[in-house]
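Asker: got a predicted structure plus its sequence, pasted below:
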Amino acid sequence: MTSYVQPLDHGPIRELRLARPPVNALDPGLCRALIGALDAAQAEGADAVVVSGLPGIFSAGLDVPHLLALGEDRAALRSAWGAFFGAARALAGLRIPVVAAITGHAPAGGCVLALCCDYRVMARCADPDKPFSIGMNETRVGLAVPDGAQQLMRRVVGRHRAERLLVAGHMVPADEALHIGLVDELAAADDVIPRALAWLQPLLQLPRAPMLQTRALARADLVRALDPEHLHLDRFIDAWYAPDTQAGLHALLARLGKA
């Protein structure tokens, strides 16, 4: 495990803090570190997990500059996307409860990771005119959203609303995200992690085996959504090299360079 993921124990609950400044961009190193940290939490007997981010940002999603730097190396590109979806599958398939402490913005891959958790607590920005937002904004940079990722959104907000959000690449402000069920709770920035821990407490007081068995059955569709057959990575990578996709990605890269 690298320092990209910092484990912090709160009694029987392990917090895994994503720590790849400045925005927790999901490169293969961070994704594999998260998988290793989740495996370690289970192996070391944690009763539950909280995944948190940096102040103001949960994760900005995939590391686009890293992906573009791979150029025509399709194998490396496939490996990078495979590492990301491997991290999502590790969250979805975790045998113990996991809460997303969404400490700020959560676009694209950050939203996907949050949707793989049992419960989502999102920070309210101190400036109400600049709310934190969450969503899958892939279409705005020229990417299609794979079916498996779309299923995660449909699962929590319903098919029709998911279609509207996904096709438009809409980033949902925190208050609206709470209203439509995309997140479960809002809290002041300093209270996001305490609220995530608090949500887990009554769950962990239940008879353990029945709770975990019921949870596994209830989340089976979530795990299936992230099976490789629903992601079509080869088709996705073909589309990555399409002219309009490359134009959108390079435009994003230019904007990031000016930020």
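Answerer: Sure thing, it's come through.
Asker: alpha carbons only for contacts and neighbour counts from here, please
Answerer: OK.
Asker: report the buried residues of stretch 75-94.
Answerer: 77-78, 80-94 (16 or more other CA atoms under 10 Å).
Asker: count of residues packed around L143?
Answerer: 19 (other CA atoms under 10 Å).
Asker: right, and it touches W240 too?
Answerer: Yes. Counting by CA atoms under 8 Å, W240 is a contact partner of L143 at 7.1 Å.
Asker: grab the most central residue of the protein for me.
Answerer: Per CA atoms, centre = their mean, the C-alpha nearest to the average position across the chain is that of L113, at 1.7 Å.
Asker: am I right that that one is in a strand?
Answerer: No. Under DSSP: H, G, I helix; E, B strand; the rest coil, L113 falls outside any strand and is assigned helix.
Asker: pasting the second one now:
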Amino acid sequence: MLTITQHDAVIDIQFARPPVNALNINLLRALQTALTDAVHTGARGIVLSGAQGMFSAGVDVPALLACDRAGVREFWREFFVTCATLARLPVPVAAAITGHSPAGGAVLSLFCDYRVMAQGPYRIGLNEVQVGLIAPDCIQMALRRVVGAYRAERLLVSGALIDAEQALAFGFVDELTTVEQVTTRALHWLNETLALPAHAMSGTRQIARADLIAAYADVDALPIDTFVDAFYHPQTQATLQALVARLKSKAK
């Protein structure tokens, strides 16, 4: 589900769940373990990357719809634990957004320190509204701190998926490059960051990310049950079922 590559002091954790790197509970748990292990084995920086053309298509909706309520809650708790793991990592993380990154994929990138996105026909965004979901405040705040309150509101309420050029203009991503160079540029940013005086960089980074760290200090204090209740709203279920039907039709 993941491919791990070491580049000196930096570890590249690459999603490897074909065809679209959809997030299921096993992938989330594998990612949590890989992030924690990278730090424990001495990594000074981490790249989170995907396949060319697809960073992550977000939540594996068909798998989630097949779960009972307890399974749905377990999945969303693990998703928030993954966000918390990224938020609290003591080393910088660069997201190498190697292609499309809707919904859950975009969310995970927001918990990284820096985002490099592929140029071209790729889209990114928190399109939860379009698939019938309500983005909770703990997710909304991650977008607000990157693009600002007004822009975040517009993107969230519309559920917009924006192209790479718009993402750069809005501050959603920090840099664009060719799809072949996304991971290389993410590594370059990390190496430049790690060349700074370590004590000053790490201390300043911790202060700058204090709001994110505080918001995810206790995952079980997050409104997980409220989110699950909203997941089972009839309109949400109908929208998600229609999405799955479209996906199955495209796959034929």
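Answerer: Done, it's in. Computed from a predicted model, the values in this text were never measured in an experiment.
Asker: and the TM-score between them?
Answerer: Here the superposed chains carry a TM-score of 0.96, computed using TM-score structural alignment, normalised by the length of structure 2; 249 aligned residues with a CA RMSD of 1.1 Å.
Asker: sorry, back to before: could I get the contacting residues of the counterpart of the residue nearest to the centre of structure 1 in structure 2?
Answerer: With TM-score structural alignment as the criterion, L113 of structure 1 lines up with L108 in structure 2. Neighbour list for L108 of structure 2: C83, L86 [criterion: CA atoms under 8 Å, 6 or more residues apart in numbering].
Asker: quick one: L108 of structure 2 and Q32 of structure 2, what's the gap?
Answerer: L108 of structure 2 is 12 Å from Q32 of structure 2, where distance means CA to CA, to the nearest Å.
Asker: where along the stretch 101-250 of structure 1 do the helices fall?
Answerer: Per DSSP state H, counting those that start in this stretch, the stretch 101-250 of structure 1 carries helices over the ranges 109-115, 147-157, 159-168, 174-180, 192-204, 208-218, 220-225, 228-231, 233-240, 243-258.
Asker: state which helix of structure 1 is the longest.
Answerer: For structure 1, the longest helix by residue count, based on DSSP state H, is helix 74-92.
Asker: okay, now the counterpart of V219 of structure 2 in structure 1: neighbour count?
Answerer: Mapped onto structure 1 by TM-score structural alignment, V219 of structure 2 lines up with P228. P228 of structure 1: 14 surrounding residues under other CA under 10 Å.
Asker: tell me the counterpart of D12 of structure 2 in structure 1.
Answerer: For D12 of structure 2, the aligned position in structure 1 is E15, judged by TM-score structural alignment.
Asker: ok, now A164 of structure 2?
Answerer: That one, A164 of structure 2, aligns with A174 by TM-score structural alignment.
Asker: ok, now which ones touch its match?
Answerer: Contact partners of A174 of structure 1, counting by CA under 8 Å, 6+ apart, are M122, A123, R124, P131, F132, S133, I134, V183, L186.
Asker: who wins on neighbours among those?
Answerer: M122 (35 neighbours).
Asker: and that residue, how far is that from G86 of structure 1?
Answerer: Note on M122 of structure 1: its distance to G86 of structure 1, by CA to CA, is 24 Å.
Asker: likewise for L253 of structure 1?
Answerer: Using CA to CA, L253 of structure 1 is found at 25 Å from G86 of structure 1.
Asker: compute the first-to-last residue distance for stretch 82-101 of structure 1.
Answerer: Length of stretch 82-101 of structure 1, first residue to last, CA to CA: 24 Å.
Asker: for stretch 102-122 of structure 2, same thing?
Answerer: One end of stretch 102-122 of structure 2 sits 10 Å from the other (CA to CA).
Asker: show me what counts as buried in it.
Answerer: Burial within stretch 102-122 of structure 2, assessed by neighbour count using 16+ other CA under 10 Å, is assigned to 102-120, 122.
Asker: now stretch 10-22 of structure 1
Answerer: Of all the residues in stretch 10-22 of structure 1, those buried under the rule 16+ other CA under 10 Å are I13, R14, E15, L16, R17, L18, A19, R20.
Asker: what residue in structure 2 is paired with L30 of structure 1?
Answerer: For L30 of structure 1, the residue aligned by TM-score structural alignment is L27.
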